[in-house]
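Participant: The following comprises the amino acid sequence and a computationally predicted model.
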Amino acid sequence: MSDTRQRDEIAALGKSLFDRGLTFGSAGNISLRLEDGWLMTPTGSSLGDLDPARISRLDRSGCHVSGDAPTKEAFLHMAMYDCRPAAGAIVHLHATHSVAVSCLQDIDPANVLPPLTAYYVMRIGTLPLIPYFAPGDMDLARAVREMASDHHAVLLANHGPVVAGRTLRDAIHATEELEETAKLFLALRGLKTRPLDPEQVADLRRRFPVAT
C-alpha cells in the first residue's frame, strides 16, 4: 500500500471512530508500522478531521522526520511495537465505557473483563490493567512494555485501552469489541450473569488463536 493510501486509511478510519462516538475532542491516537518507520496521528489533533498530509512520519529509531509533531503518547505505541514485532498498527482511545471500567475499584487487574461473548475472546482474549501513571510519565511505557509481550491489548487505569493488530482494521475491530464488552459489563453489573465457561474459552482459543 502506498504512503498516500496509508495516510488516507488512517484519516478515514479515524473519522469513523470519531463519528461513532468512540473518541472525542483531541483524545485518542493511531499509528501504522511502515517498512522504514511509522505513521502517527499528530499531537493535539482530532481523529474526526485528520489531514492525511500532516500525519506524522517517524523513522526506524522513532525520530520525527516529517508532518506535524506526533502524538504525545507516541512512547506508548513504541513500547507496544518493541514487544510485538508482528503488530502492524496500534489504536489508543479514551472510549467512554472502557475508561469507566478502568476506574472501577473491584476489577481483576490480571484480566479486567469476563468472557461475555465469543468475539471478545477471539479479538481480545485476556485484558490486563496497567496501573495509573500521569500522562507523559515514562514509567507508563515501562509498565506497558512489561505486559505487551503476552498481551496485544491492555487497559490503562483511569485512561483507556491500547490495542495492537496485524493491520489497522484488525486493531480497530478489536478496540471496538473491547468497548462493546465494557458497555455490556457495565450494563450487567448487579445482575446474575453467565459468562463463557473455561472449556468454552479454551475451545475458542484453539479455534481462533489471537496473533499479532
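Facilitator: Thanks, I have it. Residues are numbered from 1 along each chain as shown.
Participant: From here on, just use CA atoms for contacts and neighbour counts.
Facilitator: Fine.
Participant: buried set for the longest helix along the chain?
Facilitator: Using DSSP state H, we find that the single longest helix of the chain is helix 168-188. Under the neighbour-count criterion of 16 or more other CA atoms under 10 Å, helix 168-188 has 168-183, 185 buried.
Participant: Residue 91 and residue 105: what is the separation?
Facilitator: Per CA to CA, to the nearest Å, residue 91 is found 25 Å from residue 105.
Participant: Those two: which has the busier surroundings?
Facilitator: Ranked by neighbour count (other CA atoms under 10 Å), residue 91 and residue 105 place residue 91 first, with 25 against 8.
Participant: try it against this one:
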Amino acid sequence: MSKETRLREEIVTVGRSLHMRGLSPGSSGNISARLDDGWLLTPTNACLGELDPGDIAKLDWEGNHLAGKPASKEAFLHHAVYAGREDSGAIVHLHCTHSAAVSCLDCLDPHSALPPLTPYFVMRVGRLPLVPYHRPGDPRLGEAISGLVGKHSAVLLANHGPLVSGKTLEAAGYAIEELEETAKLFLLLRQQPVRLLDEEQIEELRQTFGAQW
C-alpha cells in the first residue's frame, strides 16, 4: 500500500471517529496530511463522518488541484501551517463545541487562550495563541497564523475553533481532542478557584516530555 493510499484511508478513519463523537457537526471541520509530492485535504462541504478515500483532494504546494473533489475553502490555513512548520505531518481543524465556545469569550489571554490546567494539555498542545477574528475563507486569516505556527503547534481562531498540527495524523487527532477536553474543563471551572500548574511543574514537563510551553 502506498503512503498516499494509507493516508487517505487514515483520514477517513479519523474523520469518522471525530464525527461519531460529536466533534465535527454537519459539514464542519477539515483534515489534511502531508505527502512527499504535495498534500491531501478533505473536500469542501464534506461531512467528516462520510468521507470516501478517493474524494479527498490532493494539492501541490502551489495550490494546484491534482486529484479528488474540490478542496475545502480553508485550504490556505493548512498551507500556512505546513509552510511554517516543517515537522507538521497532518492538521486537524474543528468547530467542536467547547473549544468554539471558549473562542467566543472576551476575557482570553491572546498569548495563551487556555491556561495550564493539566499536564496532558501542556504536553500535547502547549501554549494556545488566540488569532483575531476573520470571516471564514478570508485569506488574511492564513497571514494571521503564519507568524504563530513556527512556535506553536495549535492556535485558536476567534469565534471559530481550533487548528492543530502534529507529526502524524494520529498525534494531531489526539492533540485536538485534548484541547477540546481542556476547553470543557475551563468552562466547567469558571467562577471557581483553580489550581494551575506552576512554572516548576511545567519545566519538569519540558525536561521529561519535551513539552512546548
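Facilitator: Sure, I can see it. Values in this document were obtained by computation on a predicted structure and should not be read as measured data.
Participant: count of residues packed around residue 205 of the first structure?
Facilitator: Neighbours of residue 205 of the first structure (other CA under 10 Å): 16.
Participant: And for residue 44 of the first structure?
Facilitator: Counted with other CA under 10 Å, residue 44 of the first structure comes out at 16.
Participant: three-state assignment of it?
Facilitator: Counting by DSSP: H, G, I helix; E, B strand; the rest coil, the backbone at residue 44 of the first structure sits in coil.
Participant: For it, which non-adjacent residue is spatially closest?
Facilitator: The shortest distance from residue 44 of the first structure to any non-neighbouring residue, by CA to CA, 6 or more residues apart in numbering, is to residue 26 (5.5 Å).
Participant: Is that neighbour in a helix, a strand, or coil?
Facilitator: coil.
Participant: which stretches of the first structure form helices?
Facilitator: Using DSSP H, the helices of the first structure run over 3-19, 74-83, 96-102, 118-123, 138-148, 168-188, 198-207.
Participant: do you know how far the residue mapped onto residue 27 of the first structure from the second structure is from residue 177 of the second structure?
Facilitator: When the second structure is aligned by TM-score structural alignment, residue 27 of the first structure is paired with residue 28. Distance of residue 28 of the second structure to residue 177 of the second structure, computed by CA to CA: 16 Å.
Participant: try residue 168 of the second structure
Facilitator: On the measure of CA to CA, residue 168 of the second structure and residue 177 of the second structure end up 14 Å apart.
Participant: TSV please, covering the helices of the first structure and showing distance to residue 112 of the first structure.
Facilitator: Output for those, formatted as TSV (distance: least, CA to CA, whole Å):
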stretch	distance to residue 112 of the first structure
helix 3-19	23
helix 74-83	19
helix 96-102	8
helix 118-123	12
helix 138-148	14
helix 168-188	9
helix 198-207	15
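Participant: Setting the sequence-adjacent residues aside, check what's closest to the most centrally placed residue in the second structure.
Facilitator: When CA atoms, centre = their mean is applied to the second structure, the residue found nearest the centroid is residue 164 (2.2 Å). Residue nearest to residue 164 of the second structure in three dimensions, not counting chain neighbours: residue 154, with 4.3 Å by CA to CA, 6+ apart.
Participant: Can you get me a residue count around residue 4 of the first structure?
Facilitator: Residue 4 of the first structure has 10 nearby residues by other CA under 10 Å.
Participant: now do the one 10 residues further on
Facilitator: Using other CA under 10 Å, residue 14 of the first structure is surrounded by 24 other residues.
Participant: do residue 167 of the first structure as well
Facilitator: Neighbours around residue 167 of the first structure, by other CA under 10 Å: 17.
Participant: Residue 89 is in contact with that one, correct?
Facilitator: Yes - Residue 167 of the first structure is within contact range of residue 89, at 5.5 Å (criterion: CA atoms under 8 Å).
Participant: And stretch 138-151 of the second structure, what's buried?
Facilitator: So, applying 16+ other CA under 10 Å, buried residues of stretch 138-151 of the second structure: 141, 142, 144, 145, 146, 148, 149.
Participant: so how far does it reach from one end to the other?
Facilitator: 23 Å.
Participant: That one aligns to what range in the first structure?
Facilitator: Going by TM-score structural alignment: stretch 138-151 of the second structure matches residues 137-150.
Participant: now what about the matching stretch, what contacts it?
Facilitator: 75-76, 79-80, 82-84, 128, 130-134, 154 (CA atoms under 8 Å, 6 or more residues apart in numbering).
Participant: what do you get for stretch 24-37 of the first structure?
Facilitator: Under CA under 8 Å, 6+ apart, the answer for stretch 24-37 of the first structure is 10, 14, 18, 38-42, 44-48, 57-62, 71, 73, 77, 87-94, 168.
Participant: if you set the cut-off to 7 Å instead, what comes out?
Facilitator: The contact list for stretch 24-37 of the first structure (CA atoms under 7 Å, 6 or more residues apart in numbering) reads 18, 38-41, 44-47, 58-60, 71, 88-94, 168.
Participant: can you check stretch 163-177 of the first structure too?
Facilitator: Contacts of stretch 163-177 of the first structure (CA under 7 Å, 6+ apart): 32, 86-92, 120, 123-124, 152-154, 212.
Participant: rerun that using 8 Å as the cut-off
Facilitator: Counting by CA under 8 Å, 6+ apart, 10, 32, 80, 86-92, 119-120, 123-124, 152-154, 161, 211-212 sit against stretch 163-177 of the first structure.
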